[in-house]
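*Asks:* Prediction below, plus the sequence it came from.
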Amino acid sequence: MFRTKQGRRRGPALALLAAASLVLALGGCSVDTVTPGQARGEAGSDGGGAATDGRAASPGRAAAPVDCAKAKCIALTFDAGPGKDTPHLLDVLKEKQVPATFFLLGSKHVERYPQVVKRIADEGHEVANHTWSHRILTDLDADEVRDELSRTQEAIAKITGRKPTLMRPPQGRTDGTVSDVSRELGLSQVLWSITAKDYSTEDTALIRRRVLEQAHGDGIILLHDIYDGTVPAVPGIIDELKRRGYTFVTVPQLLAPGKAEPGVVYRPEKEDD
């Protein structure tokens, strides 16, 4: 079984976190995963973690404190953009004061829409890496994985001035090689627990219903801002989840006061609300 390792010395709290982590079988290899609650618990047991990482930065406004150990938090994430509908999505998020995490593709997306990438960052959303060309990383050797991730790192940094610290492997497929390269590049891996499978339908009502049926505290929602039915579903998803008492946060805010560790795989465990 593959277990996440750090090149530097890990403290006792991190060892406890790893011991408590879930095991996820992906890419033909068992990879330990860590839940948001475990990340927060590890930070608490280590006596560290300031509230700054848990400040929910609503787009266009100053950050407000949020404690996801107490609040019913949920993270809205978008893969494989930006695309033609991303500016409208950003308008929706700004209007509803909801932060999100965008896992961006390099080829034909970041390179095609640099001003949209800049806007995502400027409006307080988390900018993350979804590889350069969406190749399945578990099918590649270490050099190819490195190329897929590092090219997108550099392209985003050129636009925003900052390299991402989070990445999402295409199809959620990861293994020891992917984790080792991610650690080398300073990237944590983020999976999900709620998906509308919006790549398979343009039915906005169905996308909305699938998300709402699966929603849970500490959840991470996976959507794609490149499909026609997805962005129109977002306002209804936000409104209903707010009505149910959810607080929207970015992935780093969901983990706070813990911080995402490079190479580690983060994945929520669904719980009944």
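*Replies:* All right, it came through fine.

*Asks:* From here on, just use CA atoms for contacts and neighbour counts.
*Replies:* Will do.

*Asks:* and residue 222, what does it touch?
*Replies:* Listed by CA atoms under 8 Å, 6 or more residues apart in numbering, the contact partners of residue 222 are 76-79, 192-196.

*Asks:* could you dump those to TSV with neighbour count?
*Replies:* Converted to TSV, the contacts of residue 222 look like this (neighbours: other CA atoms under 10 Å):
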residue	neighbour count
76	23
77	24
78	21
79	20
192	20
193	16
194	22
195	17
196	21
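
*Asks:* Pull the most distant pair out of the residues you listed.
*Replies:* Using CA to CA, those span at most 14.1 Å, a distance reached by 79 and 193.

*Asks:* from the contacts of residue 222, which is closest to residue 223?
*Replies:* residue 78 (4.8 Å).

*Asks:* any idea how far residue 217 lies from residue 159?
*Replies:* Distance of residue 217 to residue 159, computed by CA to CA, to the nearest Å: 33 Å.

*Asks:* who has more neighbours, the two?
*Replies:* The residue with more neighbours, out of residue 217 and residue 159, is residue 217; 21 against 18, by other CA atoms under 10 Å.

*Asks:* Next one: that one from residue 151, what distance?
*Replies:* From residue 217 to residue 151 the distance is 34 Å (CA to CA).

*Asks:* Likewise for residue 84?
*Replies:* 22 Å.

*Asks:* ditto for residue 218
*Replies:* 31 Å.

*Asks:* who's more crowded, these two?
*Replies:* Comparing residue 218 with residue 151 by other CA under 10 Å, the one with more neighbours is residue 218, at 29 against 17.

*Asks:* wouldn't that one be in contact with residue 75 here?
*Replies:* Yes: counting by CA atoms under 8 Å, residue 218 touches residue 75, with 7.5 Å between them.

*Asks:* one more structure, for comparison:
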Amino acid sequence: MGKILLFRKKRLTALACALAAALIFYVVNYPYAATAAATNRQLPIYCVQRDQKMVAISFDAAWGNEDTQELIDIMDRYDITATFFVVGSWVDKYPESVKALSDAGHEVMNHSNSHAHMSQLSTQEIVADLNACNDKIEAVTGVRPTLVRPPYGEYDDHVINAVRSMGMEPIQWDVDSLDWKDLSASEITQRVVNKVQPGSIVLFHNAALHTPEALPGIIETLLQEGYTFVPISQIILPGECGTDYTIDHTGRQCPC
């Protein structure tokens, strides 16, 4: 009996080795097919391949409004503009702040109408939700949003497909300030300036405790390093996915 078990174990080991060797052969000899299989998942844009030192800073606005005007004033001081992703219910509560953001030259984009978990919604529900938020933003700013940041940073293939079916682009981030965790201003600053690279998209929140304190130092440091600040619509590459650009497995948008 022991000899039979040993024989079977050897056969299984040999089979496993053969399968591993076959997999290695396939990946080495057919790398494009292997890459395609790994990247079939639909991804939003997390960052952009850029040779120039460009960075886009963004703010999510879903609840409070304590610091919006201060953030506008800080960025006005440095003559830079950012992208604000706002929830429709936030537009309902603070239309004057939405208008102030737009009047100051900042992009006001879509963060959903009700901050729902979009992966739990049908395609029709997602489209209706985003259109409701778009309508509210356009009514205040006169500009219809073209970018979406899904609430909670959550998405799946059907969420991304629903967004793109509307002619909109889903946007994530590659640098998270973690300001919502109430980190100190110095911790936020170090996190951001140490992680930014050309083409980065940075995530902040408009009502985080220490963001207004951290923002001037972040801006000054990156300006000294030669970075130019642009809104997200100016850092992403134009055109059609698959024709003019691709999005790799990390969410980096790359020119074709």
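*Replies:* The structure has been received and is ready for your questions. Keep in mind the model is a prediction, meaning the values are calculated, not measured.

*Asks:* so the residue mapped onto residue 242 of structure 1 from structure 2 is in which element?
*Replies:* Correspondence of residue 242 of structure 1 to structure 2, assessed by TM-score structural alignment: residue 223. For residue 223 of structure 2, the host element (DSSP states H and E) is helix 211-224.

*Asks:* now that helix: how far from the chain's centre is it?
*Replies:* 20 Å (CA atoms, centre = their mean, to the nearest Å).

*Asks:* just stretch 179-192 of structure 2 next, same as before
*Replies:* With CA atoms, centre = their mean, you get 19 Å for stretch 179-192 of structure 2.

*Asks:* got the contact list for it?
*Replies:* 175-178, 202, 204-205, 208-211, 213-215, 217-218.

*Asks:* Now with 6 Å, please.
*Replies:* 177, 208-210, 213-214, 218 (CA atoms under 6 Å, 6 or more residues apart in numbering).

*Asks:* With distance to residue 9 of structure 2 as extra columns, can I get these in JSON lines?
*Replies:* Formatted as JSON lines, those follow (distance: CA to CA, whole Å):
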{"residue": "177", "distance to residue 9 of structure 2": "51"}
{"residue": "208", "distance to residue 9 of structure 2": "58"}
{"residue": "209", "distance to residue 9 of structure 2": "60"}
{"residue": "210", "distance to residue 9 of structure 2": "60"}
{"residue": "213", "distance to residue 9 of structure 2": "63"}
{"residue": "214", "distance to residue 9 of structure 2": "60"}
{"residue": "218", "distance to residue 9 of structure 2": "59"}
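
*Asks:* now, among those, which is nearest to residue 125 of structure 2?
*Replies:* So of the contacts of stretch 179-192 of structure 2, ranked by how close each gets to residue 125 of structure 2 (CA to CA), first place is residue 208, at 29.7 Å.

*Asks:* In structure 1, what sits opposite that closest one in the alignment?
*Replies:* Match for residue 208 of structure 2 (TM-score structural alignment): residue 227.

*Asks:* May I ask which helix or strand encompasses its match?
*Replies:* Assigned by DSSP H and E, residue 227 of structure 1 falls within no helix or strand.

*Asks:* I'd like the distance between it and residue 111 of structure 1.
*Replies:* Taking CA to CA, one finds residue 227 of structure 1 at 19 Å from residue 111 of structure 1.

*Asks:* Ok, residue 173 of structure 1 next?
*Replies:* Plainly put, residue 173 of structure 1 is 24 Å away from residue 111 of structure 1 if you go by CA to CA.

*Asks:* Residue 150 of structure 1 too?
*Replies:* Taken as CA to CA, the span from residue 150 of structure 1 to residue 111 of structure 1 is 14 Å.

*Asks:* Then residue 121 of structure 1?
*Replies:* For residue 121 of structure 1, the distance to residue 111 of structure 1 equals 15 Å [CA to CA].

*Asks:* Residue 189 of structure 1 now?
*Replies:* In terms of CA to CA, residue 189 of structure 1 sits 22 Å off from residue 111 of structure 1.

*Asks:* Who has more neighbours out of these two?
*Replies:* Between residue 189 of structure 1 and residue 111, counting by other CA under 10 Å, residue 189 is the more crowded of the two (27 against 17).

*Asks:* which residue sits closest to that one, ignoring its sequence neighbours?
*Replies:* residue 265 (4.6 Å; CA to CA, 6 or more residues apart in numbering).

*Asks:* Report the contact partners of that neighbour.
*Replies:* 33, 189-190.

*Asks:* Just the ones in strands from those, please.
*Replies:* If you go by DSSP state E, these have 33, 189-190 in strands.

*Asks:* Just give me the closest of those residues to residue 93 of structure 1.
*Replies:* Taking CA to CA as the measure, residue 93 of structure 1 lies nearest residue 190 of those, at 21.2 Å.

*Asks:* what does that closest one align to in structure 2?
*Replies:* Aligned counterpart of residue 190 of structure 1 in structure 2: residue 171 (TM-score structural alignment).
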